[in-house]
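K.L.:
This is a predicted model, with the sequence first.
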Amino acid sequence: MRMSLGPFLGATVGLGLLSACVETAGPTGLAASEAATETELGASTEEQPFEVWAVDQSNTNGLTYGGTLYIYDGDGLTGAHGVNPVAAEVIDIGGETAALCLAQTGANPVRPHMLFFNAAHTHAVLSFVASGHVVIFDAATRAPIACLRSSPGADGARQAHAAVPAPDDSYILVANQNGKLLERIATDYAAGTFAWDHAATLNLATCIAPSGDPCQFPHIRSDNAPICPIIDAAGAHGFITLRGGGLFVVDPAATPIRIVGEYDEATVHGNGCGGVEARGSMFIDSGGGTAANLDQFDVYRFPLGGYAPTNPANTPPPEVVFTDGSPDRDAHGTLLTKHARTLWVLDRIQGVAEVFDVTTNARLGAVDLKGPYSSDPAPDLMAMSPSGNRIFVTLRGPTPLSGDPHASVGSTPGVGVIHVTQAGKSGKLKAITPITNQDGAGVERADPHAIQVRRR
């Protein structure tokens, strides 16, 4: 069972430190470790200016759509002994953005869920999981400049769960979750033109895999709702996680999008929502948090090459880095630390980040985010400062709008600031900058989810 909800203990944190790992030394060794950590943090500096974008997916107060975008100046979140909790900008998505979507698609955008920047960090791409919208923002001016809506699937459903820009900025790959479509938007950021490439669409509910098996079929891939499209740095392959388990590797630039690798649900478990490329591999997780699969924590390591439609299914085989299907586990957001040394994978239920060595696959331990600042943080997604010495994490609220409440309920909605230590092997939650959205009855509706760091 989850921990009971605890009180929120403030936004600006002083010298009180939360130990992020089990110390085997006595009090003297612990004090020396803490002193070394403070010296390390005090000496570290950011290499370039940056800002942190975080999105509260709860509706604009009084409306049934919208949300809120918070943009924090990086300097305010990176003090050695605390943070400035004041957001540099607070943007009501229920205002100008909703008006643009209504004008361009005839519908309001609902539940802003995932956020990414294009390669040049000139534009932001925000997907709306409930309504199927994808909005492109001019990152410097914060202005929404285009709003598109995904296509309805066979049963009329559509959701833009994640919309990921290509490494060369030529397209956006869209996981239309309940529509069970993988869609593509052609992009020209310089010209400001964005359009659906309907000829590229891959219908994951009705297609036939290269093996001849149906793409969706009981005990092979029982529920092909695409969750996260993860594109490698070369743009050669897209790794498409599926709600019911299994995975497709696709050529994301082909027309139509072409399957070049297929994996069944016995090989890759469902609900994957994180992936990072490191050391010639793609690390991908699978998790719980849905009614059909409440508890799961897996990390897989896929090669970046060797895919072909002529391969047998489940080829090339992924390495299983870690697996735990015991109760109250839920792998979610992933992050690669500086110099590609370690991989962090969040567990929303346990309130920890599991840490793995990307060279050896060894599990190095868990960074515990529970403590004096939050008894139930429900960490969801992460982003890292340019220098690599801070990780920013969205913490879910008491009324989550996505994911099963079993996994997603948290007591301190906001942005957590983690100081990274031991060259990425450990860290400390040093502060929480709160996000709040109380309704007329005083119920806290804030539900932070998306987060990214933008280089300026």
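P.N.:
Ah, there it is. Residues are numbered from 1 along each chain as shown.
K.L.:
contacts and neighbour counts: CA atoms only from here.
P.N.:
Fine.
K.L.:
Next, the buried residues of stretch 345-364.
P.N.:
345-358, 361, 363 (16 or more other Cα atoms under 10 Å).
K.L.:
Alongside the first one, take a look at this:
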Amino acid sequence: LRGGGLLVFDVTTTPMKVVATLNNNQIHPAGCGGIQVGETMYINSGGGWPVAPLSYDVYALDLSNLPKSISARLVSQRDDRFADSHGMAGVGRYVWSADRAGNNIEIIDTLSNLSVGSVELVTDANKDPAPDLMDNAPDGQYVFVGLRGPNPLTGNDKTVNNAKGTIPGVGVIHVDVGGKVGHYKGQAAITNMKDGKETADTHGVAVRK
């Protein structure tokens, strides 16, 4: 939820019924991203608003007691960094979590729920890519990630510019070692100039499967 917390609905009932909840101490505000790997759901909490312009949390949700209850475990946090957790993808047994402000993608092993590495996205061609939502290729060999523009339309707090990028487009990452490693191959740029101003701002991305 925008203000934190979590609601779990039974979508098979009419009307839908809330069957479990977590409060905003258990799940921090401004989540944007979630992915299920095996029997665990991973969600995040990020920044981009005045209360918390910078924030990076990743949670593992235990689904085994649903519909009776749900529990959350904090598996990654970057309170000591210029960080903003945003998009997520399940790559093999690994969760990839985009750090929009930090310009990298954290890789978490779902067997241990430990961080095992990252994909650095800063290049000479794009010093501030600002990665956002991402999606996998059908064959699992690549991950595509939206890269924000210099005039972000959403999710940006101007006091820190957590979502402000340099060159909008789509980044391409090659997946190796079953998802434990990623190699950034570069980006396809997108442009939409209006009155001499770059207004393109890649936010969502989805791969046709």
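P.N.:
The structure has been received and is ready for your questions. Please read these numbers as outputs of a predicted model, since none were measured by experiment.
K.L.:
between the buried residues of stretch 345-364 of structure 1, which is nearest Thr187 of structure 1?
P.N.:
Val345 (30.8 Å; Cα to Cα).
K.L.:
and that closest one, what helix or strand is that in?
P.N.:
Following DSSP states H and E, one finds Val345 of structure 1 within strand 342-347.
K.L.:
how far apart are whichever helix or strand comes after that strand and its match in structure 2?
P.N.:
Note on strand 342-347 of structure 1: by DSSP H and E, the next helix or strand toward the C-terminus is strand 352-357. Here strand 352-357 of structure 1, set against structure 2 after superposition, deviates by a mean of 0.4 Å using mean Cα distance after the TM-score superposition for structure 1.
K.L.:
dump the residue contacts of the spatially most central residue of structure 2.
P.N.:
Of all residues in structure 2, the one closest to the mean position by Cα atoms, centre = their mean is Gly87, 1.8 Å from it. With contacts defined as Cα atoms under 8 Å, 6 or more residues apart in numbering, Gly87 of structure 2 is in contact with Cys32, Gly33, Gly34, Ser97, Ala98, Pro131, Asp132, Leu133, Met134.
K.L.:
Tell me how far it lies from Leu54 of structure 2.
P.N.:
Separation of Gly87 of structure 2 from Leu54 of structure 2 (Cα to Cα, to the nearest Å): 15 Å.
K.L.:
Gly178 of structure 2 too?
P.N.:
Gly178 of structure 2 is 31 Å from Leu54 of structure 2, by Cα to Cα.
K.L.:
So which of the two has more stuff around it?
P.N.:
Leu54 (25 against 13; other Cα atoms under 10 Å).
K.L.:
excluding its backbone neighbours, what's nearest the equivalent of the more buried one over in structure 1?
P.N.:
Aligning on TM-score structural alignment places Leu54 of structure 2 opposite Asp295 in structure 1. Spatial nearest neighbour of Asp295 of structure 1, excluding adjacent residues (Cα to Cα, 6 or more residues apart in numbering): Gly288 at 4.3 Å.
K.L.:
burial count for the one you found?
P.N.:
Gly288 of structure 1 has 31 nearby residues by other Cα under 10 Å.
K.L.:
For it, give me its contacts.
P.N.:
Gly288 of structure 1 neighbours (Cα under 8 Å, 6+ apart): Gly270, Asn271, Leu294, Asp295, Gln296, Phe297, Arg329, Asp330, Ala331, Ala407.
K.L.:
Please repeat the previous calculation with a cut-off of 6 Å.
P.N.:
Neighbouring residues of Gly288 of structure 1 by Cα atoms under 6 Å, 6 or more residues apart in numbering: Leu294, Asp295, Gln296, Asp330.
K.L.:
Can you tell me how far it is from Val276 of structure 1?
P.N.:
Taken as Cα to Cα, the span from Gly288 of structure 1 to Val276 of structure 1 is 19 Å.
K.L.:
Kindly calculate the angle that the strand or helix carrying Thr323 of structure 1 makes with strand 352-357.
P.N.:
Per DSSP H and E, Thr323 of structure 1 falls inside strand 319-324. With axes from the mean of the first three to the mean of the last three Cα atoms, to 10 degrees defining the directions, strand 319-324 of structure 1 sits at 150 degrees from strand 352-357.
K.L.:
who's in contact with strand 319-324 of structure 1?
P.N.:
By Cα under 6 Å, 6+ apart, strand 319-324 of structure 1 touches Phe297, Asp298, Val299, Tyr300, Arg301, Asn361.
K.L.:
at 7 Å instead, please
P.N.:
With Cα atoms under 7 Å, 6 or more residues apart in numbering as the test, strand 319-324 of structure 1 has contacts from Gln296, Phe297, Asp298, Val299, Tyr300, Arg301, Phe302, Asn361.
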